[in-house]
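Student: Predicted model follows, preceded by the sequence.
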Amino acid sequence: MLAEHYEQIEAIVMNLAMAALFVLMFFAVHDVLKKNDVPALGRAVAYLVLFLGAAGFIAKGIIQLFWQSSGIGS
């Protein structure tokens, strides 16, 4: 059974690992911004950049899902 679902398990673990890395990056950025007393605009820009990076991975996953369902990325 494991050999049959190896790719699916690998994809799920990879997505969970990426989500965990983005959460850890958020905590690291939050800690640095808090300790250095960064103004609100600087915090907003830092969080926006972090969010856009995560959104890029989410968009890649959605595009890949659509392509594979239509037979393009097989």
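Tutor: Yep, it's here. Numbers count the residues shown, from 1 in each chain.

Student: C-alpha from now on. contacts and neighbour counts both.
Tutor: Fine.

Student: can you pull out the helices in the chain?
Tutor: Taking DSSP state H as the test, the helices found in the chain are 6-35, 40-70.

Student: Save those as CSV, and put in mean neighbour count too.
Tutor: Output for the helices of the chain, formatted as CSV (neighbours: other C-alpha atoms under 10 Å):
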stretch, mean neighbour count
helix 6-35, 13
helix 40-70, 13
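
Student: In addition, the following structure is provided for comparison:
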Amino acid sequence: MLYDYINALESIGLDLLFAAIFFLIAMAIRDVLNRGNVPAFGRRIVWLVLFLGCSGFIAKGLIQLSWEGAGLG
């Protein structure tokens, strides 16, 4: 039974791993920004870059799902 769903479990586990890594990165960046007294403009740039990185992974996942659903992948 479990062997039949190993690919789905592996995919979900990898997605959760990436989510956890991005969360930990965000917490570390927040701590560094708070301790370093970074100006507001610098904080916005840092969070923008982090958001764009996360959105790239989300877009990749959605594109991959749509392509696999259409039989292209």
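Tutor: All right, it came through fine. Here the structure is a predicted model, which is why all the values come from computation and not from measurement.

Student: ok, the spatially most central residue of the second structure to residue 45 of the second structure distance?
Tutor: The second structure has residue 54 as the residue nearest its centroid, 4.2 Å off, counting by C-alpha atoms, centre = their mean. Residue 54 of the second structure is 14 Å from residue 45 of the second structure, where distance means C-alpha to C-alpha, to the nearest Å.

Student: so what corresponds to residue 45 of the second structure in the first structure?
Tutor: Correspondence of residue 45 of the second structure to the first structure, assessed by TM-score structural alignment: residue 45.

Student: where's its match relative to residue 60 of the first structure, distance?
Tutor: Residue 45 of the first structure sits at a distance of 22 Å from residue 60 of the first structure (criterion: C-alpha to C-alpha).

Student: and what of residue 7 of the first structure?
Tutor: Shown here: residue 7 of the first structure relative to residue 60 of the first structure, a distance of 18 Å by C-alpha to C-alpha.

Student: same deal with residue 50 of the first structure?
Tutor: To residue 60 of the first structure, residue 50 of the first structure is 16 Å away according to C-alpha to C-alpha.

Student: how big is the offset of stretch 51-61 of the first structure relative to the second structure?
Tutor: By mean C-alpha distance after the TM-score superposition for the first structure, the fitted stretch 51-61 of the first structure averages 0.3 Å away from its aligned residues in the second structure.
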